[in-house]
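Student: sequence and predicted model, in that order:
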Amino acid sequence: MQKYLVGGAVRDQLLGIAVKDKDWLVVGATPEQMLKAGFRQVGKDFPVFLHPKTNEEFALARTEKRSGSGHTGFICDFAPDVTVEQDLCRRDLTINAIALAEDGTLVDPYGGQQDLQNRVLRHVSEAFSEDPLRVFRVAQFYARFSDLGFTIAPETLNLMGKMTESGDLRSLSGERVLAELQKALNCPTPWPFFLALRQCGALKQWFPELDALFGVPQPQYYHPEVDTAVHVSMALAIACTEQLPEAVRFAVLCHDLGKGLTDPNDWPHHRGHERLGLAPINALSERLRVPKAWQKLALVVAEWHSHVHRIHDLSPETIMELLTALDVWRKPELGEQFMQACQCDYRGRSGFTNKAYQHIDLLRQLINATQQVDVQAVIADGFAGKAISEEVARRRLGVIQNLCSPT
């Protein structure tokens, strides 16, 4: 029985990146031997075991043969005579197909070290095309390592394009694609994920609402970067740099989807894009099965973000409508995340990256002031039933009017 450190742990160690999780490969063992040694078995498709003390994963060396569609349609052979080289051959990228033996020897039959040196993401073999999820994994790795200068090998990108054209990506579940999207959104620079998908055609299949933004112009006076997709990429970069919650990052990604649906005859203006963006957000959210909290925040950001940019010109009634839509009195965290997304939208423009967004100060002041309206005080004043909520709303509107009145 031999064990090897494999996968991301070896890759990151060679890149000088801190290793977070360790995965081990076991050659020459049977499930019975692993159980006898005290390991706990997990997984149904093939034997993976947890170390009795460290809880690290130990997987038996295996080969895979395609037996159906999708990323789960495989027959696995994990016989004791499967070699480390055979196991590495089934992996996605050469940089993930390097093993470290117990004596410190590197097993690298597919040139992973050379590709790490050259900063290239390259598929190990043609078997790559048997798993459609790998298209999204490559895109995700491209985002993760873009700051290190990695590129996707032309032959790998070409293969990803063929996989997309075949329609095999449609067999994936929304949950699986969402998992790769989440990893990308947690990268310092997530936009390469979408660029890679667009290069191979997968963006149009799974994110058509986002794909429609590329090349759509905006008024240069407000958006010196002009292209809507470029603006979204810049706003998303702000959200990631600030390490904002995933829900905010998703909302920023979706906030201008309506601009892909406005009348081209009106471009570069996008009148009504706020409400036009609601349908594509719902469609994308349902396709990816995103958390309902993400979807709700994305919808309210899309519909109301433009109002915040001109909050000093809004009527008290419209501000009241905005705060009601945000439900800031019951869910203050929604209001906070909304303001974070709006700030990313404001700063995600050429020349605005480091500018303070003062409109948020007034909005936060309005939220804090209206939160001071005491429902119990309204009840103590004799209001009952439906009249309670009406009086609370009237008092909140009064607070807004006082704060917004000219001095």
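Tutor: Right, received. Where do you want to start? Numbering: from 1, shown residues only.
Student: hey, let's count contacts and neighbours off CA atoms from now on
Tutor: Noted.
Student: how much space separates Phe194 from Ala302?
Tutor: Phe194 sits 20 Å away from Ala302, going by Cα to Cα, to the nearest Å.
Student: with neighbour numbers in mind, choose between these two.
Tutor: Legend: neighbour count by other Cα atoms under 10 Å for Phe194 and Ala302, higher for Ala302 (26 against 22).
Student: pretty sure that one contacts Phe250?
Tutor: No - applying Cα atoms under 8 Å as the test, Ala302 and Phe250 come out as separate, 11.2 Å apart.
Student: can you map out the helices along the stretch 151-300 of the chain?
Tutor: 154-165, 174-185, 191-199, 202-206, 208-211, 228-241, 246-254, 273-276, 278-288, 292-309 (DSSP state H, counting those that start in this stretch).
Student: could the ones you listed be laid out in JSON lines, adding distance to Phe74?
Tutor: JSON lines is the format used below for the helices of the stretch 151-300 of the chain (distance: least, Cα to Cα, whole Å):
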{"stretch": "helix 154-165", "distance to Phe74": "17"}
{"stretch": "helix 174-185", "distance to Phe74": "17"}
{"stretch": "helix 191-199", "distance to Phe74": "25"}
{"stretch": "helix 202-206", "distance to Phe74": "23"}
{"stretch": "helix 208-211", "distance to Phe74": "29"}
{"stretch": "helix 228-241", "distance to Phe74": "36"}
{"stretch": "helix 246-254", "distance to Phe74": "32"}
{"stretch": "helix 273-276", "distance to Phe74": "42"}
{"stretch": "helix 278-288", "distance to Phe74": "24"}
{"stretch": "helix 292-309", "distance to Phe74": "32"}
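Student: so which of those gets nearest Arg144?
Tutor: If you check each of the helices of the stretch 151-300 of the chain against Arg144 by Cα to Cα, helix 174-185 wins as the nearest, at 6.8 Å.
Student: put this beside the first:
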Amino acid sequence: MKVYLVGGAVRDKLLKRPIKECDYVVVGSTPAELISLGYQQVGNDFPVFLHPKTKDEYALARTERKSGQGYTGFICDFAPEVTLEEDLVRRDLTVNAMAEDENGNIIDPFNGQTDLANKLLRHVSDAFCEDPLRILRVARFAARYHYLGFTIAPETQQLMQQMVARGEINTLTKERIWLEIEKSLEDGAINVFTDVLAEINALPIILPALIDFWSQEYSCKLAELLSKTSGEQQKIVRFCLWLKDILPEQINSLSAHLRIPNTYSNALYLFNRFAPIFSKSAPCTQQVLDLLNTADVWRRPERLTLFLATFKLLGDSQSSLANNIELASEHALAINVQAIIQQGYKGAEIKQQLDIEREKAINDVFSN
């Protein structure tokens, strides 16, 4: 049997980018042989194995034949006679259809290196249109490599647009759509991902809440904001910036449409409810307390931290206000409930007095 490094690892190695994971194709072997060598089978639809030591994925070379709708309707053949080129031709883009042998030689039957040099994302064959998930993958790659100047080949973009017109993209599950969105948020250029969807008329299907205000101007302004993001929570911060003009009452339907995790949807609701108010004028004490209560800063201080980190990116005045809100929350958090109880307050009186003292703590910060 022969083993080849394939796909993204080869692509990113040639681009001198960090390699996140290594995938391998095995030619001329069988499941029984790999199992006898200590590999652990994990694939259900086709044999994928984990290396006994590195735990990297090793897949038997295979061909695919379309057998139904969507991205799951395929029949796979993984016989030992399947060649490397037959395996590579089923892949989405030429830059992902390269392999490297054990001696470091690049096998490139579809001119992926030429497309890398020309900064083009081009489909390998007409088999591309058999898998609608590739529409989102190409949009994600366009976003990931935008900083290098990559664009989608015109013929590939036209093919994607035709797939959307035929309704292929409607077969994608909410979970798979969200996964591609989250990966684009991690890469940092979610605006480019959205631009691609808009250009191929997929935005009304994937993100209908964006169609009323998305434009090239909006995308450029968002790109400027995104360039300032950093830190562990950057995906959620970018998510909030991306959808900052969605109305709070639209968030529930958007979350259901894409099955967005609560961490994201809660952060978006908090941001879209209070950021517009605080951006227009200096907030009153009650509005700040309302923010702290809605964020549940008393039990979940990280929610306010995330809001303030995002709010600061909107401008200098917002950054200054965020610092004051942070200080006010620290003073409000320092109020001791037990001390209030010891003063003789009981039942509902405790909550009333607690709010009074928290309001005073907030007002002290903003009145200085």
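Tutor: Okay, I see it. Being a predicted model, the structure only gives us computed values, none of them experimental.
Student: now what about the TM-score between them?
Tutor: Remark: TM-score between the superposed chains equals 0.95 [TM-score structural alignment, normalised by the length of structure 2]; 368 aligned residues with a Cα RMSD of 1.8 Å.
Student: the helices of the stretch 151-300 of structure 1: which one's closest to Glu391 of structure 1?
Tutor: Smallest distance to Glu391 of structure 1 across these (Cα to Cα): 25.0 Å, for helix 292-309.
Student: in structure 2, what residues pair with that closest one?
Tutor: On the basis of TM-score structural alignment, helix 292-309 of structure 1 is assigned to residues 262-279 in structure 2.
Student: run the chain-centre distance for that stretch.
Tutor: In terms of Cα atoms, centre = their mean, to the nearest Å, the centre of stretch 262-279 of structure 2 is found 18 Å from the chain centre.
Student: and for that stretch, what's in contact with it?
Tutor: Under the criterion Cα atoms under 8 Å, 6 or more residues apart in numbering, residues 236, 239-240, 243-248, 251-252, 255, 283, 291, 294-295, 303, 306-307, 310-311, 318 lie in contact with stretch 262-279 of structure 2.
Student: let's see that with 6 Å instead.
Tutor: Outside of stretch 262-279 of structure 2, the residues within contact range by Cα atoms under 6 Å, 6 or more residues apart in numbering are 236, 240, 244, 248, 307.
Student: buried subset of those residues?
Tutor: Buried members of the contacts of stretch 262-279 of structure 2, counted by 16 or more other Cα atoms under 10 Å: 236, 240, 244, 248, 307.
Student: mind checking what the fourth one lines up with in structure 1?
Tutor: Taking TM-score structural alignment, the alignment pairs Pro248 of structure 2 with Leu278 from structure 1.
Student: before we move on, back to that, ok, average deviation of the match of helix 292-309 of structure 1 from structure 1?
Tutor: Its matched residues in structure 1 lie on average 1.1 Å from stretch 262-279 of structure 2 after superposition (mean Cα distance after the TM-score superposition for structure 1).
Student: over to stretch 154-161 of structure 2?
Tutor: When structure 1 is overlaid, stretch 154-161 of structure 2 sits 0.3 Å from its aligned residues on average, using mean Cα distance after the TM-score superposition for structure 1.
Student: list the buried residues for that stretch?
Tutor: Buried, per 16+ other Cα under 10 Å, within stretch 154-161 of structure 2: 156-157, 159-161.
Student: give me the residue at the spatial middle of structure 2.
Tutor: Per Cα atoms, centre = their mean, the C-alpha nearest to the average position across structure 2 is that of Glu182, at 1.5 Å.
Student: residues near the nearest residue to that one once chain neighbours are set aside, how many?
Tutor: Excluding its sequence neighbours, the residue lying closest to Glu182 of structure 2 (Cα to Cα, 6 or more residues apart in numbering) is Lys235, at 7.4 Å. The local packing of Lys235 of structure 2 (other Cα under 10 Å) involves 21 other residues.
Student: need the counterpart of Lys235 of structure 2 in structure 1.
Tutor: Aligned partner of Lys235 of structure 2 by TM-score structural alignment: Glu246.
Student: before we move on, the earlier item: which residues are in contact with the match of Pro248 of structure 2?
Tutor: Contacts here follow Cα under 6 Å, 6+ apart; on that basis Leu278 of structure 1 touches Leu299.
Student: same question for the one 10 residues further on.
Tutor: With contacts defined as Cα under 6 Å, 6+ apart, the neighbours of Leu288 of structure 1 are 174-175, 178.
Student: could I get these as a markdown table with distance to Ser233 of structure 1?
Tutor: Shown next, in a markdown table, are those (distance: Cα to Cα, whole Å):
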| residue | distance to Ser233 of structure 1 |
| --- | --- |
| Gly174 | 22 |
| Glu175 | 23 |
| Leu178 | 18 |
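Student: drop anything exposed from the residues you listed.
Tutor: Of these, these count as buried by 16+ other Cα under 10 Å: 174, 178.
Student: just give me the closest of the contacts of Leu288 of structure 1 to Ala59 of structure 1.
Tutor: Taking these together and measuring to Ala59 of structure 1 by Cα to Cα, the closest member is Glu175, at 24.3 Å.
Student: residues touching the closest one, list them.
Tutor: Residues near Glu175 of structure 1 by Cα under 6 Å, 6+ apart: Leu288.
Student: how far away is Leu207 of structure 2 from Leu241 of structure 2?
Tutor: As judged by Cα to Cα, Leu207 of structure 2 and Leu241 of structure 2 stand 15 Å apart.
Student: more neighbours, the two?
Tutor: A direct count of neighbours by other Cα under 10 Å for Leu207 of structure 2 and Leu241 places Leu241 higher, at 22 against 15.
Student: separation between the match of Lys235 of structure 2 and Leu326 of structure 1?
Tutor: For Glu246 of structure 1, the distance to Leu326 of structure 1 equals 18 Å [Cα to Cα].
Student: same thing with Ala251 of structure 1?
Tutor: 14 Å.
Student: same check on Trp191 of structure 1?
Tutor: According to Cα to Cα, Trp191 of structure 1 and Leu326 of structure 1 sit 28 Å apart.
Student: circling back to that earlier point, closest one of the contacts of stretch 262-279 of structure 2 to Phe74 of structure 2?
Tutor: In terms of Cα to Cα, no member of those lies closer to Phe74 of structure 2 than Ile236, at 34.7 Å.
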